[in-house]
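Trainee: sequence unknown, structure follows:
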């Protein structure tokens, strides 16, 4: 028997074969009690203590100690700090004390230990042994973890239920535990049930059954075919390998299937599911769920709520259920069924353009290839050139109301809303959009778009770019947006039209009137860009920020055009003759059009009355003789003042905008003939000694032509139809607005 005392250094203290008293005091000591019933104090420092044989009493005291009781019935106090304690053979009593402690049963445990882990987040390992009696383990306060993976127990099938009230529970082989929140399984088929705390239940390898019960639990199946039930609370579940079955229960749950063909059910709450690899079956249940199948041929059902479904790769089946759902099939030939609610098919991630027709319920191209669609109300297009076609009322698998909402995204898209009150968004790119029947909302977005409202009371917004807008029947609302837009309205349309004004004021918006009407400009608008269209049937259309109304750039008979054969009267010109141009020398006339207006038409459409420009009105010998032109025919104005005001030495001004200037006046005639000269591009030609413009289809003067003339022109120039719609027929010079003409000519 002896007493051994260390100092404040790191000591090594060995007891005798008798009952010793050993005090480590300060420092990180190594203490071996050897034989005998020893009393050991580690003191401060991170000590390593082995009681050896005998019934020892061991105090780890402060700091992080490693304690082995050895053989015998030991009494062990871990003290403060994060201690690792192993009782060894015998019936040991262990008080781990404060700190995050670890209790180990040892490789060949015998005896029945009473373990009290006390305060801290502690970790205890239990198992099945061939000798000894069951242990009693109390996790105490803190978030404690019980591991079932003791040596010799890796494949044992454990069953454990964590009680809610701190009372003890007996698990397999008689071990009694209480006050544990987390359980980690082994490779056996374990059955683990949590309590109302936020449990961590890890089944490990094997076919496990995990039940989280109440609380926000984390459940990990591990390898094997596991059954996982989250219970109430916001649970996190991972199946890992194997064909797992997972049920979220109540709460906002997160599930990850891992490898294998998993079956996942969200239950109530807003759940997040990922099937990962394998052919998974997923059901969102109630709530706004997000479900992703991953690879494999998945069956995904959103059920109730506003759900987001993503099939991932392979041929998936996506069922939206009730609510407003978004279905993203991904690659593969997918089945997308929206059911009730406002449901969308999402192709925004497609690597190529898609062609989706909701009337036929089929998809082609990109991620839409092979897709079958039903009950889909809206589409998100790709970043490429998409074709999106809505319901026309004849489909056998329509959406809820034939009302479509399409987002074209980037790319040059073709969108047809067909029947219903549709909302159609072109996004970026040069899009073509048809509203069809119904009261549609159309937004072209950025780019040079072609927008058709169709029947119904439509709202059309061109957005940025040079857009071409046609309304159709109904009381429509048009807004061209920024850029030089062309807006065509049908006879009697009670539309409200706004061309909008660009920040720099350089836009040139044009209004085309398809029918008999009278233009009344607002006398209070100094820009001359607003007014009222009074149709022959008495209905009216109002407009603002419109620089040009019904462009008809043409000459009247008697105007002398300079050719390579000298001046020739415009009515005597023939196609194929060569005319002098300011920019490109002598150019060939490609087409000549003529329109004769009589008393009745001029009475109904007084805005078509011509303008006379008298000799010398634009300068000496400009023109050399009086010339009569259509009101929107533009003349070339030159000089340093134009350069100063507009940054261009040469500009074009419509004859109508110059009326009231000396020598320029509006005529009232009973009849007039207008002739159009078309070249390969918009040209500046010499007429009566003054430079003026040729016919420019890019201004959509086609809207004022007779149908046979338009047909003839499109037959001669089939590419012209596309060029007209996209605004590709560039103007030869900058065209001034009414107020700009006034400023220029006021000098």
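Mentor: Nice, thanks for sending it over. This structure is a prediction, so every number in the text was calculated from the model and none was measured. Numbering: from 1, shown residues only.

Trainee: only C-alpha atoms for contact and neighbour calcs from this point on.
Mentor: Noted.

Trainee: is the nearest residue to residue 696 once chain neighbours are set aside in a helix, a strand, or coil?
Mentor: Using Cα to Cα, 6 or more residues apart in numbering and skipping residues adjacent in sequence, the residue nearest residue 696 is residue 682, 5.5 Å away. Following DSSP: H, G, I helix; E, B strand; the rest coil, residue 682 is assigned to coil.

Trainee: quick one: contacts for residue 682?
Mentor: Going by Cα atoms under 8 Å, 6 or more residues apart in numbering, residue 682 touches 693-696, 729-732.

Trainee: list the buried residues in the helix or strand where residue 744 lies.
Mentor: Using DSSP states H and E, residue 744 maps to helix 738-745. Within helix 738-745, the residues that count as buried by 16 or more other Cα atoms under 10 Å are 738-742, 744.

Trainee: so which elements touch that helix?
Mentor: In this structure, helix 738-745 makes packing contacts with helix 640-646, helix 655-658, judged by 3 or more Cα pairs under 8 Å, 6 or more residues apart in numbering; DSSP states H and E.

Trainee: show residues contacting the last one.
Mentor: Read it as helix 655-658. With Cα under 8 Å, 6+ apart as the test, helix 655-658 has contacts from 611, 613, 629-635, 664, 666, 737-738, 741-742.

Trainee: same check on the first one?
Mentor: The contact list for helix 640-646, computed with Cα under 8 Å, 6+ apart, reads 648-651, 744.

Trainee: contacts only, for the closest residue to residue 713 other than its chain neighbours.
Mentor: Spatial nearest neighbour of residue 713, chain neighbours left out: residue 591 (7.5 Å); criterion: Cα to Cα, 6+ apart. Residue 591 makes contacts with 575, 676-679, 713, as judged by Cα under 8 Å, 6+ apart.

Trainee: take this one as well and set it beside the first:
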């Protein structure tokens, strides 16, 4: 059965880009995984924006000069479509922004886009979150409840969400065994959920005391691994800003709309009703609470310790 996702795209080919200084704006397109095998590629009639994928190139990069921010480099996948369009979508957890084109790089090898790279940051049902009234199952936390945050004390929940998703292969949740990273109980999170990691490696290699690392990049051969199942109930908590919460006793991120909000039209509409200031912009309040590491950076950080 087909599964459709929504994501951000630049509408040019990094291998044949516009001239430097050209204005660039992102758009939202649907991606359809026709046979629901967990990837989008040139096989099985997968499509983007209604047109079949002819080829796909993971690993291309696009650098954009974003007003007020400077140059931002995105890593992602470029799709060649049957209708002649060429489109690029990020797979590095960043949010595309409007700006002017600076440069690009491209790869020659084809490959699929793993839909796991489109995943939301969220907790599995049953996860205990530290709140004003103590450790509370996430499914029992409601809008207005006070949740303890690492940076800003008790903060009220502004929005909570729930969704049930297939949880096989690359979309399987990441299981942290009790004590794997100091957690008091087993912890299940989505693959792209960010965990706060600290230590000398963070300071040495990245100049930061603390950084955020996607759970999928922490998988090891022992205490942290994928835990596939047919379905899983995921819950989200959102605040006035990106926060660091305590889940099963360890610091981890709250819902960050910049990474996922464009992937679900119903979710987009609901969140925009509550946060109209987010329309058309990320804004300073939606910067991540800490620097987010990419896959190769996470490998440098973790070394053989996880």
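Mentor: Yes, it's here. The structure displayed is predicted, hence computed values, not measured ones.

Trainee: ok, back up a step: trace the residue nearest to residue 713 of structure 1 over to structure 2, please.
Mentor: Structural alignment places residue 591 of structure 1 opposite residue 159 in structure 2 (criterion: TM-score structural alignment).

Trainee: which strand runs longest in structure 2?
Mentor: The longest strand of structure 2 (DSSP state E) is strand 51-66.

Trainee: helices and strands around it, which ones?
Mentor: Packing partners of strand 51-66 of structure 2 (3+ Cα pairs under 8 Å, 6+ apart): strand 70-81, strand 99-105.

Trainee: if we can go back for a sec, do you know which of the helices and strands packed on helix 738-745 of structure 1 lies nearest residue 444 of structure 1?
Mentor: helix 640-646 (29.8 Å; Cα to Cα).

Trainee: corresponding residues in structure 2 for the closest one?
Mentor: On structure 2, the counterpart of helix 640-646 of structure 1 by TM-score structural alignment is residues 200-206.

Trainee: and the matching stretch against structure 1, how far off on average?
Mentor: When structure 1 is overlaid, stretch 200-206 of structure 2 sits 1.4 Å from its aligned residues on average, using mean Cα distance after the TM-score superposition for structure 1.

Trainee: counterpart of residue 675 of structure 1 in structure 2?
Mentor: By TM-score structural alignment, residue 675 of structure 1 lines up with residue 235 in structure 2.

Trainee: residue 731 of structure 1 now?
Mentor: Using TM-score structural alignment, residue 731 of structure 1 lines up with residue 288 in structure 2.

Trainee: and the gap between the closest residue in space to its match that isn't next to it in sequence and residue 301 of structure 2?
Mentor: Excluding the flanking residues, the one nearest residue 288 of structure 2 by Cα to Cα, 6+ apart is residue 242, at 5.7 Å. Between residue 242 of structure 2 and residue 301 of structure 2 the distance is 23 Å, computed by Cα to Cα, to the nearest Å.

Trainee: same check, this time on residue 248 of structure 2
Mentor: Residue 248 of structure 2 sits 23 Å away from residue 301 of structure 2, going by Cα to Cα.

Trainee: ok, residue 180 of structure 2 next?
Mentor: Noted for residue 180 of structure 2: a distance of 16 Å to residue 301 of structure 2, by Cα to Cα.

Trainee: again, but for residue 133 of structure 2
Mentor: Residue 133 of structure 2 sits 35 Å away from residue 301 of structure 2, going by Cα to Cα.

Trainee: what of residue 284 of structure 2?
Mentor: In terms of Cα to Cα, residue 284 of structure 2 sits 27 Å off from residue 301 of structure 2.

Trainee: return the set of buried residues in stretch 171-185 of structure 2.
Mentor: Of all the residues in stretch 171-185 of structure 2, those buried under the rule 16+ other Cα under 10 Å are 171-177, 180-181, 183, 185.

Trainee: many thanks, I have nothing further to ask.
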